[in-house]
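Participant: Fold the following and give me the result.
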Amino acid sequence: LNRINVSLASLKPETYKKVYGMDTLKTVLKGLKKAKEVGFNPIKLNFVAMKGLNNGELDNMIDYCVKNGFILQLIELHKVSKTVGGNGDFYKKNHLDLKPIIKELESRAEKTLVRGSMQNRRVFTLPNGAVIETISPSHEFCLGCTKLRVGCDGNLFGCLYRSDLGKNIKEALQNHDSLSQYEQIVKQVIDSREPFY
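Facilitator: Below you'll find the model as predicted:
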C-alpha cells in the first residue's frame, strides 16, 4: 500500500458533520497530514460536489490540495438506488451537474489529460499546480474497474455501489496466522463483482 484515496466532502466542520454524520473532520485532516509525512503518494481527495451542501467549497478544496500536494477527484453525485435508501430522494435534492464546472476547469487548465483506462476521466492541471480529476456517472464507469475498497469498519468491497456484497477482513488482517483466510475473503469479493451501470 503506497497510495490512498480519502473522502473529504468539506473543510467546514458543520458541513462535514452534516454529510458524514460525525464530527471527525479534525481527525481526518490529522490523518491526511500523517499520511503525507509517512510517504503515501499520491494522496487523492474524493470531493463529491453536492448542491446546497458543499458546492461553494470547490476553490477552497483546490487550494487545500495545492498546499498539501494532493490530487483532487471532483466527483458528480451518482444515483445509487441499489444500496442507498432506494428512493433517490438524496440524489434528487443534492445532485449537481458537473458539466458547467468541467467547462470552467477546461478553460483555466494549462494541461488536460484523458485517462482512457479509467472511464475516460478528464484530468486538468491548473496554473497554480492543482491537479483535478473529474468523475461523472457514465456507461463506462464499471468497464475495466479493478478496484477493491475497504471501509472504516473493515468491510472489503469489490464495488463502490454494492455494499451488500462486502466481506469483513478486519479479523483476518489482525490475526497474522490467517493469511489464507484473508486471501479467501479477497477472492470471494472479487468473484462477487458484477457491473452496476
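Participant: rest of the way, CA atoms for contacts and neighbours
Facilitator: Will do.
Participant: any idea where the strands of this structure begin and end?
Facilitator: Along the chain, counting by DSSP state E, strands occupy 4-7, 43-49, 71-76, 111-115, 121-125, 131-135, 149-150, 155-157, 167-168.
Participant: how far out from the middle of the chain is the first one?
Facilitator: What separates the centre of strand 4-7 from the centre of its chain is 6 Å, taken as C-alpha atoms, centre = their mean, to the nearest Å.
Participant: now the helices for the chain?
Facilitator: Secondary structure of the chain (DSSP state H): helices at 13-20, 25-37, 58-68, 89-94, 99-108, 170-174, 179-191.
Participant: With respect to residue 119, which of those helices lies nearest?
Facilitator: For the helices of the chain, proximity to residue 119 was assessed by C-alpha to C-alpha; helix 99-108 is nearest, at 15.7 Å.
Participant: what comes up buried for the closest one?
Facilitator: Neighbour counts over helix 99-108 (16 or more other C-alpha atoms under 10 Å) mark 102, 105, 106 as buried.
Participant: what's the distance between the second one and residue 184?
Facilitator: Residue 105 sits 44 Å away from residue 184, taking C-alpha to C-alpha, to the nearest Å as the criterion.
Participant: To check against the first, give me the structure of this:
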Amino acid sequence: MGTLNRNLDLKDRFGRKHDYVRIAITDKCNLRCVYCMPEEGIQFFSDESILSSSEIIRMCRHFAQMGIEKIRLTGGEPLLRSDILTIIEGIAEIPEIKDISLTTNGLALAKQAANLKRAGLNRLNISLDTFDSERYRRITRGGSLRRVLAGIEAAQAEGFSQIKLNVVVMRGQNQQELKDFLSYTFDHQVNVRFIEIMPIGEDDSSRWEENYLGIEQVFDICREHGWDYQEVQLAGNGPSVNYQIEGATGTFGLIHPVSCRFCDSCNRLRVTADGYLKSCLYWEDEINLRQTIGDFVLFEAAIMEALASKPKNHEMALDKLEKQPEKTKRLMSQIGG
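Facilitator: Below is the predicted model:
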C-alpha cells in the first residue's frame, strides 16, 4: 500500500474525532424520489466530471493514511456504476479500512447482493419509505416495491453484518405506516430508521414545511399498542438513536437532522460525486478535493482546512443567526446524504 501509517486523530475545532467518510460515487439515479430530486429530473454530471474508480480508491488510501477507518459509498444510486465491484474490492484491500458500507435504493440488489458481499462490502442501507406498491410508485415516481423487497431478502440471505432500512417520514405520504414499520422489526433482523425530511436543495420552504412531520410519534405508537421498548447500542457510525421493542428481532432508530440532535457528535466528512469535500451537509462551503488526489500533502491540507471550518451544527431550518451562511445549492443526490 505504501502508506505512512500516520493514523492521525482527525479532530475539528470542537474536538469531534472524524473516522468516517461518505463518498458519493455518482449523482445518477433510476428513481426521482420526491425529497431528493425534482420530478423532471436534473442535468447529471458528465462522465468526465465523476470521480473514476482509481481516484476513489486512491482517495480512500489517503483517508486511511489520516486515520479514517470507515467508508460509505452513496449516490445517486451507487449500483448504477458498472465498476462498483472494482471500487469495493480496491477499498477492501486497504488494511486500515475496517468497514465498508453502501446506501442503495435496492432496485438492483437482488442481482448484486452476492457479488457485493464477495467484493468486501460489510453493511447496507436500503431506502424504503412505504410497504404500499402504489404509494411507493408515487414517492419514487416510478419505482418497483417488489424489486426492493426482493433485494432486501437477497441481502439478508447473504448475511451482511448489518442491514438498515431508511424511512423518510412525510406528512400526508407515509405517516400512517409507522406502525407497519415498527411491526416489521418483530420478524426481520434489520434496523428501521425513521428520518426527518430535510430542506436540502429546496427553494420553496413552505413546501418543505408542509411535508415535515416530527418522528417522536413512534413512541406514542409503541405505547398505544403496549409495546415496551428500550434504548440499544448498535455498531456503526449512524446518527440514529436506536431502540428495540421487547420480543422483536430487529430494532428501530430515530434520526433528527432538522433539530440538530446529532451535530454535537458528528464524525463524518462527505465527498460529492464530482469530488468536492463538504464538512457539513447543509451549508454551501466545499473544497475541491479531486485536484489534490495526486499529492498527499495537498490532500491532507485540504482535509485539515475543511475540519478547521466545520461548523458546530448546521442549524437547519432555523433563522436565528445574525449572519446566515449560504445554504447548499446541491440536491441530495449530488451530495450523497
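Participant: on that earlier part again, distance to residue 139 of the first structure added to the helices of the first structure, as CSV?
Facilitator: Below are these laid out as CSV (distance: least, C-alpha to C-alpha, whole Å):
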stretch, distance to residue 139 of the first structure
helix 13-20, 27
helix 25-37, 32
helix 58-68, 26
helix 89-94, 18
helix 99-108, 16
helix 170-174, 33
helix 179-191, 21
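Participant: nearest to residue 129 of the first structure, of the ones you listed?
Facilitator: When the helices of the first structure are compared (using C-alpha to C-alpha), the closest one is helix 58-68, at 6.3 Å.
Participant: which residues sit in contact with the residue nearest the centre of the first structure?
Facilitator: The geometric centre of the first structure, computed from its C-alpha atoms, lies nearest to residue 46 (C-alpha atoms, centre = their mean), at 3.8 Å. Neighbour list for residue 46 of the first structure: 5, 6, 7, 8, 9, 72, 73, 74, 75 [criterion: C-alpha atoms under 8 Å, 6 or more residues apart in numbering].
Participant: if you set the cut-off to 10 Å instead, what comes out?
Facilitator: Residue 46 of the first structure makes contact with 5-9, 71-75, 133-135 under the criterion C-alpha atoms under 10 Å, 6 or more residues apart in numbering.
Participant: Distance check, whichever residue in the first structure pairs up with residue 220 of the second structure against residue 37 of the first structure.
Facilitator: With TM-score structural alignment as the criterion, residue 220 of the second structure lines up with residue 103 in the first structure. Per C-alpha to C-alpha, residue 103 of the first structure is found 34 Å from residue 37 of the first structure.
Participant: if we can go back for a sec, can I have the buried ones of the contacts of residue 46 of the first structure as a ChimeraX selection?
Facilitator: Command for ChimeraX that selects the buried part of those, burial taken from 16+ other C-alpha under 10 Å:
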select :5,8,9,71,72,73,74,75,133,134,135
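Participant: will you turn the contacts of residue 46 of the first structure into TSV that also has distance to residue 193 of the first structure?
Facilitator: Shown next, in TSV, are the contacts of residue 46 of the first structure (distance: C-alpha to C-alpha, whole Å):
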residue	distance to residue 193 of the first structure
5	21
6	22
7	22
8	26
9	27
71	27
72	27
73	23
74	25
75	22
133	25
134	24
135	21
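Participant: for the contacts of residue 46 of the first structure, which one is nearest residue 63 of the first structure?
Facilitator: For the contacts of residue 46 of the first structure, the nearest to residue 63 of the first structure is residue 72 (10.0 Å; C-alpha to C-alpha).
Participant: Would you mind finding the match for that closest one in the second structure?
Facilitator: Aligning on TM-score structural alignment places residue 72 of the first structure opposite residue 192 in the second structure.
Participant: Assess the claim that that match and residue 169 are in contact.
Facilitator: No. Residue 192 of the second structure is beyond contact range of residue 169, at 11.8 Å (criterion: C-alpha atoms under 10 Å).
Participant: contacting residues around residue 149 of the first structure?
Facilitator: 5, 155, 156, 157, 158, 159, 160, 166.
Participant: Try it again at 7 Å.
Facilitator: Residues counted as contacts of residue 149 of the first structure (C-alpha atoms under 7 Å, 6 or more residues apart in numbering) are 156, 157, 158.
Participant: Tally up the residues packed near residue 262 of the second structure, please.
Facilitator: The local packing of residue 262 of the second structure (other C-alpha atoms under 10 Å) involves 17 other residues.
Participant: wait, it sits on residue 239?
Facilitator: Yes. The criterion here is C-alpha atoms under 7 Å, and residue 262 of the second structure meets it with residue 239 at 5.9 Å.
Participant: Is residue 150 of the first structure in contact with residue 160, as I believe?
Facilitator: No. Using C-alpha under 7 Å, residue 150 of the first structure is not in contact with residue 160; the gap is 9.7 Å.
Participant: Spit out the contact partners of residue 156 of the first structure.
Facilitator: Residues near residue 156 of the first structure by C-alpha under 7 Å, 6+ apart: 148, 149, 150, 166, 167, 168, 169.
Participant: For the aligned residue in the second structure for residue 52 of the first structure, which non-adjacent residue is closest in space?
Facilitator: Under the alignment (TM-score structural alignment), residue 52 of the first structure maps onto residue 172 of the second structure. Nearest non-adjacent residue to residue 172 of the second structure, counting by C-alpha to C-alpha, 6 or more residues apart in numbering: residue 211, 7.3 Å away.
Participant: from what I can see that neighbour touches residue 170, true?
Facilitator: Yes. The criterion here is C-alpha under 7 Å, and residue 211 of the second structure meets it with residue 170 at 5.2 Å.
Participant: The two - which one has more neighbours?
Facilitator: Per other C-alpha under 10 Å, whichever of residue 211 of the second structure and residue 170 has more neighbours is residue 170, with 23 against 17.
Participant: Distance-wise, check that one relative to residue 112 of the second structure.
Facilitator: Taken as C-alpha to C-alpha, the spacing of residue 170 of the second structure relative to residue 112 of the second structure amounts to 30 Å.
Participant: Residue 150 of the second structure now?
Facilitator: Computed as C-alpha to C-alpha, the residue 150 of the second structure to residue 112 of the second structure distance reads 11 Å.
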